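*Asks:* Give me a model of this one.
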Amino acid sequence: MTYNGVLTTFPKEIRVFIVSFVIILSVGFFTGLLFIRETESTTPAGIEENYMGNEDDETAEVMKFKKGDREMLTIVHTHILSMSMIFFLLGGLVWMTDCSKKWKLFLTIEPFLSVILTFGGIYLMWKGISWFKYIVIFSGILMTLTFTGSATMVLWQCLRLARK
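*Replies:* Below is the predicted model:
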């Protein structure tokens, strides 16, 4: 089965549909990053404070409490399920682009590893393994880069003129 580059051969209407999907998916993904910035979870200390609380810090401007068991399980569960679907759908589109198999393999497999490391890392940090906050930052950055690369590749190839 030949699938390499098939995205550029789709009819214009289907490519417009895919472009619309990837744009809306990207708006949702990057809105999540704005939320992370808003909760000041962009640093190792901020991540730890967001999940472990800061009720012992008398100088804190905003009081945060340690997340409960149900809240943590809900956060981890919903994010792993939704992010795996996001990367599955986007990855399917990546495999239809005109690009090397090695690059496609990286862009489609790495996000699943990052999802587990990011949200599993948040859970393990919450359970008391505080150094996982560094894994969470690294895997979160890598997840964002692979999402951006995949979305850009799909958009660029959908907007190219169809191959003859």
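*Asks:* C-alpha from now on. contacts and neighbour counts both.
*Replies:* OK.
*Asks:* Gly32 and Leu25: what is the separation?
*Replies:* Distance of Gly32 to Leu25, given as C-alpha to C-alpha, to the nearest Å: 11 Å.
*Asks:* Same check on Leu145?
*Replies:* Distance of Leu145 to Leu25, given as C-alpha to C-alpha: 15 Å.
*Asks:* what do you get for Val154?
*Replies:* For Val154 relative to Leu25 (C-alpha to C-alpha), the value is 12 Å.
*Asks:* One more, so I can put them side by side:
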Amino acid sequence: MRYNGLLGTLPKEIRAFIACFVVVLSIGFFTGLFFVSETGSTDPVGMEENYLGNEADEEAEVMKFKKSQREMLTIVHTHILSMSLIFFLLGALVWITKASKTLKLFLTIEPFFSVIMTFGGIYLLRSGILWMKYVVMFSGMLMTATFAVSALLVLSQTLNSPKTFEQA
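*Replies:* Just a heads-up that it's a prediction; the model follows:
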């Protein structure tokens, strides 16, 4: 099946639809990251406080309590399900762009590992495995980078004029 570059050959109305989807998806994704930065969870100490609490720190500006098992399962469950759908849909669009198979493979497979490492790591961090905060930070950055590159790849090829369909 010939699919490399298919996106650029689609009618402009379908490409506009795809571009709107990717823009709105990106707004949602990056709003989530903004929320994470607002909770103070972007550094190792803040991440620990967010999931393990800081009630022992008398000088804390905002009192945070350890997340319950139920809260953690809800966070992990909803994020893994929603992020897997986000990366599946975006990955399907990446596969019909004109790019190397190696790049497409990385952009479409890696996020699934990062989702498991990020949210599984958060769960393990809450369970007391403190070094997981570094795994969570690295996998979260990698997941964000692959999302951004994938979204930009799809957007750039939906906004360009149609090209002739070629097999890569």
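*Asks:* thinking again about what came up before, Val154 and Leu25 of structure 1: which has the busier surroundings?
*Replies:* Val154 (24 against 15; other C-alpha atoms under 10 Å).
*Asks:* Which residue is the nearest non-sequential neighbour of Leu25 of structure 1?
*Replies:* Ile86 (7.8 Å; C-alpha to C-alpha, 6 or more residues apart in numbering).
*Asks:* brain fart, Trp131 of structure 2
*Replies:* Leu125 (7.4 Å).
*Asks:* got the contact list for that neighbour?
*Replies:* For Leu125 of structure 2, the contact set (C-alpha atoms under 8 Å, 6 or more residues apart in numbering) comprises Glu48, Tyr51, Trp131, Met132, Lys133.
*Asks:* Of those residues, which belong to strands?
*Replies:* Per DSSP state E, strands hold no members of the contacts of Leu125 of structure 2.
*Asks:* Map those residues onto structure 1 and name those still in contact.
*Replies:* Compared against structure 1 with both residues aligned by TM-score structural alignment, their matches' C-alpha atoms under 8 Å, the contacts of Leu125 of structure 2 retain Glu48, Trp131, Met132, Lys133.
*Asks:* between the residues you listed, which is nearest Lys12 of structure 2?
*Replies:* Comparing these against Lys12 of structure 2 with C-alpha to C-alpha places Lys133 closest, at 44.1 Å.
*Asks:* Quick check, the closest one in contact with Ser41.
*Replies:* No. Between Lys133 of structure 2 and Ser41 there is no contact under C-alpha atoms under 8 Å: 9.9 Å.
*Asks:* So between those two, which is more surrounded?
*Replies:* The neighbour comparison of Lys133 of structure 2 against Ser41 (other C-alpha under 10 Å) goes to Lys133, with 24 against 19.
*Asks:* Can you report how many residues neighbour Lys67 of structure 2?
*Replies:* Neighbour number of Lys67 of structure 2 under other C-alpha under 10 Å is 17.
*Asks:* who touches it in this structure?
*Replies:* Asn50, Tyr51, Leu52, Gly53, Arg126.
*Asks:* all helices of structure 2, in order?
*Replies:* Assigned by DSSP state H, the helices in structure 2 fall at 6-9, 12-38, 44-52, 69-95, 101-126, 132-159.
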